[in-house]
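K.L.:
give me the fold of what follows.
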Amino acid sequence: MMREFEIERQFDIKIEKLKANKGVYYLKTDKGERCLKKINYGPQKLLFVYGAKEHLAKNGFTNLDKYYLNIDDEPYALVNEDLYTLSEWLDGKECDFHNIEEVKMAAKTLAELHEASKGYDPPENSKLKSDLGRWPHLMEKRIKSFDKMRDMVRKKNIKNDFDIAYIQSMDFYKEIGKKALDTLKSSAYYELCAIAEVDKSFCHHDYTYHNIILSPNKDVYVIDFDYCKREVRMFDISNFMIKVLKRVDWNFDFAAAILEEYNSVSKLSKDEYKVLFAYLQFPQRYWRLANRYYYNEVNWAQNTFAGKLNGIVEEQELFLKFLEKFKSEYNI
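P.N.:
Modelled structure (predicted):
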C-alpha cells in the first residue's frame, strides 16, 4: 500500500486500478490510463533515455511512450530505492513480423526515428551511453569466447545434448564470425562512427516486435527506449532484420522490403551496406545463446536451451543462401 501511495504522491495522481501486464503495470488513474514501469538502472542513465525521447518528440517523432514528470520535474518516482517511470498507456497490438506490410511500416518508422534522433545533446547530469567504435573489439572478443566455451565443455565429464550440439556446430559459427570481422575491418566502420558522432544521432537498440505497437488506426508507436545509445544506425537495422528474418526462413523478400522502405525515408550509403552486411553475417544469436548457457545468464530449462540451439543450427543453409544473395544484390 505504501508503494502505491508513494507513486500517487510523487506523480500527483490517484490510482483507481492497478494491474500487472507483461513486466509493467497498467494503471487507471484520475488523469487517464498510464503505464508504470520499474527500472533496473540508475537515474543518470534514465535521464539519457528521457532526454532522447524528449529530443525525438521535439523533432516531430511523437509516436512514443513519453515520460510524465514527478512533482519535482524528474522523470521518475523513487520508492524504497527503486526507480519507477510513468508513461501514457498505448492501446494497440504488437507488430506481426510474419506480415510483410506491418514489417514495412516498422522499417519506415525506424528510419524516421533515426532521422529525428540527430542533434541529440544529452541532459547535463545524465550518463552518456555509446557503443560507437566498439564493434571490432566486441566481435574479436566473442570469436575468442567460442574457444573458451568449447574448453569448458571438454572439461565436463558428462556432456549433455547442448554440449554435444555446441561442439559439433561451433567451428562453423566461429569461421563465419571471423568473416564478419574481416568484412567490418575492411569497411568504413570507423568513418561512419565519426559521422554518427558529429550527427549526435542514436539507436533504439531493442527494435523488435513487442516494442513496435500498431494502434487501431494503424499508426506505429515505438516504446521501451531503455537500451538506446549512441550507435551507427546499421546496428538497429541489422538487429531488426535478423529478428524478422529468423521468423520467415530468411526470406530475402522481407530484407529487400525493409531496406526499400528505410531508404524511402533516409538513404543508406554504399559504405553503410558493407557494415550492415558485417552485422548480418556475425552469428550474434548463436554466441548469445551459448554465452547465456555456459555463464548461467538465464534460468531456462535444459531442453529449452538445446531446442533453441538446434533451431539456429537448422537455419545454417538458409542463412548462408541469404548472405550470398544479399552480397550479390547489394554489390558487397
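K.L.:
CA atoms for contacts and neighbours, from now on please.
P.N.:
Will do.
K.L.:
list the contacts for residue 230?
P.N.:
By C-alpha atoms under 8 Å, 6 or more residues apart in numbering, the contact set of residue 230 is 129-132, 196-197, 200-203.
K.L.:
ChimeraX command for the buried members of those residues?
P.N.:
Selection of buried members from the contacts of residue 230 for ChimeraX, criterion 16 or more other C-alpha atoms under 10 Å:
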select :129,132,196,197,200,201,202,203
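K.L.:
now the contacts of residue 230 as CSV including distance to residue 55 and secondary structure?
P.N.:
Below are the contacts of residue 230 laid out as CSV (distance: C-alpha to C-alpha, whole Å; DSSP: H, G, I helix; E, B strand; the rest coil):
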residue, distance to residue 55, secondary structure
129, 15, coil
130, 17, strand
131, 20, coil
132, 20, coil
196, 16, helix
197, 16, helix
200, 11, coil
201, 10, coil
202, 11, coil
203, 13, strand
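K.L.:
before we compare anything, build this one as well:
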Amino acid sequence: MYDRGLSVLEQYGLEAKSTYRGRGALICDTQAGLVQIREYNGSPRKLGYQAKLLEIVSTRNQISVDSLLPNQEGAYVSTDKDNIPYVVKRWYEGRECDTQSMKDIKRSVTALASLHKTMKMPVQTHYVKEPLLMEYERKNRELRKIRKFVCQKRRKNDFELRYLDSIACYLWHAEEAQRRLNSSEYEDLRCRSLEAGDVCHGEYNQHNVLMLAQNTAVINFDRWHYDVQMEDLYQFMRKILEKHNWDLEMGRQMLLAYHEEKPLSVQELENLRIRFAYPEKYWKLANYYYSHSKAWISEKNLEKLEKLIAQHDNWMNFVENISV
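P.N.:
Okay, the predicted model is just below:
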C-alpha cells in the first residue's frame, strides 16, 4: 500500500503532513523535516555501527548524509502492527547526479573524497571485505568454469557463441590484473587502510548522490564495509566511464577532482589502475548468464556483451594512459 510503514512514525513522536514515494521507500514531510521510511531486513548490529558512522560524518563533514533516527526507545529498527521492521532516516529534497553532466560528476567525486577523509571507525572484523586478491582469484575461477560449461554445450545460442569468441581475451586481462595485483604493494595498502579504520560506502553511484540547492547529499550507506577506499572511487568512475566509452579526458578530470580534495598516493593510484584493468563488467555478464536460466537469454544481455566488446580498445587505452 502507498502508506505502508507510515504508522511507525508514532514511535518517533512524528506526524506526516504529506507523503510521496521514493525508490522503494516512503518519504514523509514531518514537523522535524523530511524523513524516509524503508523496510529493513539486515543486521541490527551492523545498523548500529552504521548509525555511528553517519554520526561521525555528520559532525565532521559538510556533506549531508541520511542519518538514522532512533525511535523513542532509542532503537534504530521499529516494527509496525504487522511486525514488519522499518528504519527511519533523515532525508533531503534533491535530484540524482546527472551522468551526462561533467559538473555533477566532478561534484560527486569531490563529495566522495571529502567523505573518505572522515569515514573512519575502529575496525569490526565482521565487516571487513575479503581481500581483492581473493576476489580476483574467485572470479577468475568462475570465468574458467563458465568457459568449460559453454564449451561442453552441444547447441549454443548467440550469447554463448559470442562469449566463446571473446573469453580468451578477457580471461587473459583478468589473470593479468590478478598477477599485477599480486606483485603490487596492495597488501601494504590494505593493512594501512585497516589500521586507519577506513570505511567504504559500498555502493557509491549516481543514484546515491543527491544535488541539493546549497550542498551535496550522499545516501544509502547500507553496504558500508572496511576496505581500501579506492574501491568506492573505482566503482563510481567505472559506471560513468562505461556510459562515456571510457573517455580518457573525462577520467582524468574525475581523478583530478578527487586528488584536489584528498591527494592520492602512488600506491592508491596503482591500485586504482589495476582495478580498472580487471574486466569487471565482462565477469558480471558471464556470472549473470551462468546463475540464471540458460534456456532463454535476453537480447539485452547480448547487446551488453556486444557493446562491451566494442569498447575494448578504448578501455585498454584508458587503462594504459590514465593518470592525475
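K.L.:
and the contacts of residue 230 of the first structure as JSON lines, adding distance to residue 246 of the first structure?
P.N.:
Shown next, in JSON lines, are the contacts of residue 230 of the first structure (distance: C-alpha to C-alpha, whole Å):
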{"residue": "129", "distance to residue 246 of the first structure": "28"}
{"residue": "130", "distance to residue 246 of the first structure": "27"}
{"residue": "131", "distance to residue 246 of the first structure": "25"}
{"residue": "132", "distance to residue 246 of the first structure": "26"}
{"residue": "196", "distance to residue 246 of the first structure": "28"}
{"residue": "197", "distance to residue 246 of the first structure": "31"}
{"residue": "200", "distance to residue 246 of the first structure": "31"}
{"residue": "201", "distance to residue 246 of the first structure": "28"}
{"residue": "202", "distance to residue 246 of the first structure": "25"}
{"residue": "203", "distance to residue 246 of the first structure": "21"}
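K.L.:
so the spatially most central residue of the second structure: helix, strand or coil?
P.N.:
Note on the second structure: the residue nearest the mean C-alpha position is residue 203, at 2.1 Å, using C-alpha atoms, centre = their mean. Following DSSP: H, G, I helix; E, B strand; the rest coil, we place residue 203 of the second structure in the coil state.
K.L.:
can you name the farthest residue from the center of the second structure?
P.N.:
Ranked by distance from the centre of the second structure (C-alpha atoms, centre = their mean), the top residue is residue 154, with 37.9 Å.
K.L.:
looking at this, that residue is in a strand?
P.N.:
No - Residue 154 of the second structure is assigned coil when assessed by three-state DSSP, not a strand.
K.L.:
ok, it to residue 161 of the second structure distance?
P.N.:
11 Å (C-alpha to C-alpha, to the nearest Å).
K.L.:
I'd like to know how many residues surround residue 303 of the second structure.
P.N.:
12 (other C-alpha atoms under 10 Å).
K.L.:
and it, what's its match in the first structure?
P.N.:
Here residue 303 of the second structure is matched to residue 307 in the first structure, going by TM-score structural alignment.
K.L.:
equivalent analysis for residue 258 of the second structure, please.
P.N.:
In the first structure, residue 258 of the second structure lands on residue 262 (TM-score structural alignment).
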